[in-house]
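Enquirer: Please find the sequence and the predicted model below.
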Amino acid sequence: MQYPLFKNSSHRWLTKLTITLAIASGVNTALFAMPHNNLASLGQAIAADTIELPAEAQKLVGTWQLTTPNNESEPYTMVFTSDGKLYLIHPTRKIGVAAEYQINSLNGETYLDVFHGGFGSRTTFSINAKGQLIIQQLFMPAAMQYSNYTGNLPAIVGNVLMPNMLRLVRISNDTKLDASIEFPSFVSSATLALQSGAKTYIGVINRGHQAFFLEKEYFTNKLEELGLGIETESKNYTYQIVVLDSKKAVQSTVLAKEDNLKSYTGLVYITKSPEMKEDIARSLICESQKPTRKMPPKFNLTSNPTCPEGYIELSRY
């Protein structure tokens, strides 16, 4: 079974959430982070007859509050539900990470096992005399499988030193989640690879339009005229061009054919160069915020165009 995790998003708070989840020093991560299927062999493993401890689990059920290690002014909440779900949420940004947990016992020791993105993490926990939940060595390795919307992997372990203990305060026994909170889905490496290819193609097409306009002084809606050797359709994407104004702007789209893929759209537009004070062809590339097979809206032609609704800017040059 795959456990949901968030991906590359257009929001910097996703990276902050991943950092909050990667609670382990570089020395200890190898001991606590393993594929879910192999978690049972950690140390000597969870015994074949895993002992579930409902009484211990019940102590966790509810909503707890923590602060990020680097900024105590930004509170996060962690929700443990009675059916084994675990959520880390930024309540003001309305975005979160979903995982699953179990309480297990081995050789007289009680553990909190967290499953996240197909991986498992074993940690210890306790509740102190003040009622605070103390979690030791919580590490969710699948967080590092995700990139932000620019396609760069967040640098966590090895570049950010994290404490190996969290203190949480119970703020409610309620586990009901705000319906407006977004939990971005797990994205496989295969999907990321396809989307990376689509981003490359939209960039190539934009550069083709720039070169074509430099030579012809107008824009074309025929992909073959750009001389790029790109077909109008591939297995996973279709390539479309709309001339917004033959002398001013052209919009290209790499549109997904599958429901789990993001789409991409680009704009090449003519503007005045502030340095040379002459017309130049600028390029803008945008990515859909969510997977979509729907054609994007047309760009509004202004002096400084922005991405259409539902899309975020990847690059401008």
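Expert: Right, received. Where do you want to start?
Enquirer: can we go C-alpha only for contacts and neighbour counts from here?
Expert: Fine.
Enquirer: count of residues packed around residue 190?
Expert: As a burial measure, residue 190 scores 9 neighbours (other Cα atoms under 10 Å).
Enquirer: Within the helices and strands, which one has it?
Expert: helix 189-216 (DSSP states H and E).
Enquirer: who does that helix touch, helix- and strand-wise?
Expert: Contact partners of helix 189-216 among helices and strands, from 3 or more Cα pairs under 8 Å, 6 or more residues apart in numbering; DSSP states H and E: strand 249-256, strand 264-272, strand 279-288.
Enquirer: Could you dump these into a markdown table and include mean neighbour count and distance to residue 234?
Expert: Output for the helices and strands packed on helix 189-216, formatted as a markdown table (neighbours: other Cα atoms under 10 Å; distance: least, Cα to Cα, whole Å):
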| stretch | mean neighbour count | distance to residue 234 |
| --- | --- | --- |
| strand 249-256 | 25 | 10 |
| strand 264-272 | 26 | 14 |
| strand 279-288 | 21 | 18 |
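Enquirer: closest one to residue 97 among these?
Expert: Across the helices and strands packed on helix 189-216, residue 97 has its closest neighbour in strand 279-288 (20.3 Å, Cα to Cα).
Enquirer: relative orientation of that closest one and helix 189-216 in degrees?
Expert: Interaxial angle of strand 279-288 relative to helix 189-216 (axes from the mean of the first three to the mean of the last three Cα atoms, to 10 degrees): 160 degrees.
Enquirer: mind putting the helices and strands packed on helix 189-216 in TSV, distance to residue 169 included?
Expert: Output for the helices and strands packed on helix 189-216, formatted as TSV (distance: least, Cα to Cα, whole Å):
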stretch	distance to residue 169
strand 249-256	44
strand 264-272	43
strand 279-288	38
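Enquirer: host element of residue 290?
Expert: Going by DSSP H and E, residue 290 is not in any helix or strand.
Enquirer: scratch that, residue 242 is what I was asking about
Expert: In this assignment (DSSP H and E), residue 242 forms part of strand 237-245.
Enquirer: can you map out the helices along the stretch 51-200 of the chain?
Expert: For the stretch 51-200 of the chain, the helices defined by DSSP state H, counting those that start in this stretch occupy 54-60, 189-216.
Enquirer: what would these look like in JSON lines with distance to residue 299?
Expert: Listed next are those as JSON lines, based on distance: least, Cα to Cα, whole Å:
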{"stretch": "helix 54-60", "distance to residue 299": "49"}
{"stretch": "helix 189-216", "distance to residue 299": "14"}
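Enquirer: putting a second one here so we can go through both:
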Amino acid sequence: MNTIRVVALLRACRRRETGFTLLEVTITLVIGGILAAIAYPSFLDQANKAKQAEAKTYVGSMNRAQQAHLLEHSRFASSLGDLGLDITQQTINYRYGTNTGPDDRVYAVQFAQSLSPTLKPFSGITAVVQSGSDAAVVTLLCESDAKAAGKAPAPRYDSADRSIACATGSREMAQ
């Protein structure tokens, strides 16, 4: 009689260990979906930051190349080809270029025009500015405040006090 109870108990235990219930599987899938929904936007933002690093690096390189070009040729370069950099004018994410001011011995503006509305555009300026009684060649890298396809607002050159600043709608970045 005791043996019959043990066998019945073992059969009952075996039936409970055969798998998951529908409720357990559903709860697991719901929790997994919630975690994925939380992580996915963060993952996309990291991918965009990596793409923006390309533009930040290229504009910084163009700024430094403009400094060297000014020292060698006494004027800023008016095109990417004149800078001597191995930077293509357009990649999958950005279009790059440079423009000089009315006098190509005073300042040049570099830009990374975003080709996607999910990326921020960048701009930079290299200029001869007054520092007391001395003149210095300085650079500035600016990031647009908003993600948008197109160019970032061009940095400002103040001819009165020969200073540079990021335009409204953009902020200064470390180079």
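Expert: Cool, the structure landed. Source: prediction; values computed, not measured.
Enquirer: Mind listing what's buried along the strand holding residue 242 of structure 1?
Expert: Within strand 237-245 of structure 1, the residues that count as buried by 16 or more other Cα atoms under 10 Å are 237, 238, 239, 240, 241, 242, 243, 244.
Enquirer: Sort out which one of the residues you listed lies nearest residue 289 of structure 1 for me.
Expert: For these, the nearest to residue 289 of structure 1 is residue 237 (16.8 Å; Cα to Cα).
Enquirer: so what's the counterpart of the closest one in structure 2 up against?
Expert: Using TM-score structural alignment, the equivalent of residue 237 of structure 1 in structure 2 is residue 94. Residue 94 of structure 2 makes contacts with 55, 112, 113, 114, 115, 116, as judged by Cα atoms under 8 Å, 6 or more residues apart in numbering.
Enquirer: Quick check: the gap between residue 94 of structure 2 and residue 80 of structure 2.
Expert: 14 Å (Cα to Cα, to the nearest Å).
Enquirer: ok, the most centrally placed residue in structure 2 - contacts?
Expert: Per Cα atoms, centre = their mean, the C-alpha nearest to the average position across structure 2 is that of residue 52, at 2.2 Å. By Cα under 8 Å, 6+ apart, the contact list for residue 52 of structure 2 reads 119, 120.
Enquirer: Same check on residue 143 of structure 2?
Expert: Applying Cα under 8 Å, 6+ apart, we find residue 143 of structure 2 in contact with 120, 121, 122, 123, 152, 170, 171, 172, 173.
Enquirer: Ok, residue 141 of structure 2 next?
Expert: Residue 141 of structure 2 neighbours (Cα under 8 Å, 6+ apart): 56, 59, 60, 122, 123, 124, 125, 166, 172, 173, 174, 175.
Enquirer: In structure 1, mark out all the strands, start to finish.
Expert: Under the criterion DSSP state E, structure 1 carries strands at the ranges 33-35, 62-68, 71-80, 85-90, 95-106, 109-116, 119-127, 132-136, 165-172, 237-245, 249-256, 264-272, 279-288, 311-316.
Enquirer: quick check: the first one aligns to which part of structure 2?
Expert: Same thing as strand 33-35 of structure 1. Strand 33-35 of structure 1 covers no residues of structure 2 once aligned (TM-score structural alignment).
Enquirer: circling back to that earlier point, of all the strands of structure 1, which one is nearest residue 16 of structure 1?
Expert: Closest approach to residue 16 of structure 1 among the strands of structure 1 (Cα to Cα): strand 62-68, 8.4 Å.
Enquirer: counterpart of that closest one in structure 2, which residues?
Expert: Taking TM-score structural alignment, strand 62-68 of structure 1 hits no residues over in structure 2.
Enquirer: Can you report how many residues lie near the aligned partner of residue 145 of structure 2 in structure 1?
Expert: With TM-score structural alignment as the criterion, residue 145 of structure 2 lines up with residue 289 in structure 1. Using other Cα under 10 Å, residue 289 of structure 1 is surrounded by 19 other residues.
Enquirer: Do I have it right that residue 296 of structure 1 meets residue 267?
Expert: No - using Cα atoms under 8 Å, residue 296 of structure 1 is not in contact with residue 267, being 11.9 Å away.
Enquirer: Residue 80 of structure 2 versus the aligned residue in structure 2 for residue 200 of structure 1, what's the distance?
Expert: Matched by TM-score structural alignment, residue 200 of structure 1 corresponds to residue 57 in structure 2. Separation of residue 57 of structure 2 from residue 80 of structure 2 (Cα to Cα): 15 Å.
Enquirer: and what of residue 70 of structure 2?
Expert: 14 Å.
Enquirer: With residue 88 of structure 2 instead?
Expert: 8 Å.
Enquirer: Please apply the same query to residue 15 of structure 2.
Expert: Distance of residue 15 of structure 2 to residue 80 of structure 2, given as Cα to Cα: 74 Å.
Enquirer: So between those two, which is more surrounded?
Expert: Shown here are residue 15 of structure 2 and residue 80; by other Cα under 10 Å, residue 80 has more neighbours (20 against 9).
Enquirer: Quick check: the aligned residue for the more buried one in structure 1?
Expert: In structure 1, residue 80 of structure 2 lands on residue 223 (TM-score structural alignment).
Enquirer: residues in contact with residue 236 of structure 1?
Expert: So residue 236 of structure 1 contacts 194, 256, 257, 258 (Cα under 8 Å, 6+ apart).
Enquirer: and of the residues you listed, the nearest to residue 168 of structure 1?
Expert: residue 194 (39.5 Å).
Enquirer: what number of residues lie near the closest one?
Expert: Counted with other Cα under 10 Å, the neighbours of residue 194 of structure 1 add up to 16.
Enquirer: any idea how far residue 106 of structure 1 is from residue 48 of structure 1?
Expert: Residue 48 of structure 1 is 10 Å from residue 106 of structure 1, where distance means Cα to Cα.
Enquirer: out of these two, which sits in the more crowded spot?
Expert: Neighbour tally, residue 48 of structure 1 and residue 106, criterion other Cα under 10 Å: the higher count belongs to residue 106, 14 against 8.
Enquirer: separation between the closest residue in space to the more buried one that isn't next to it in sequence and residue 118 of structure 1?
Expert: In space, and not counting its chain neighbours, residue 106 of structure 1 is closest to residue 46: 6.1 Å by Cα to Cα, 6 or more residues apart in numbering. Note on residue 46 of structure 1: its distance to residue 118 of structure 1, by Cα to Cα, is 17 Å.
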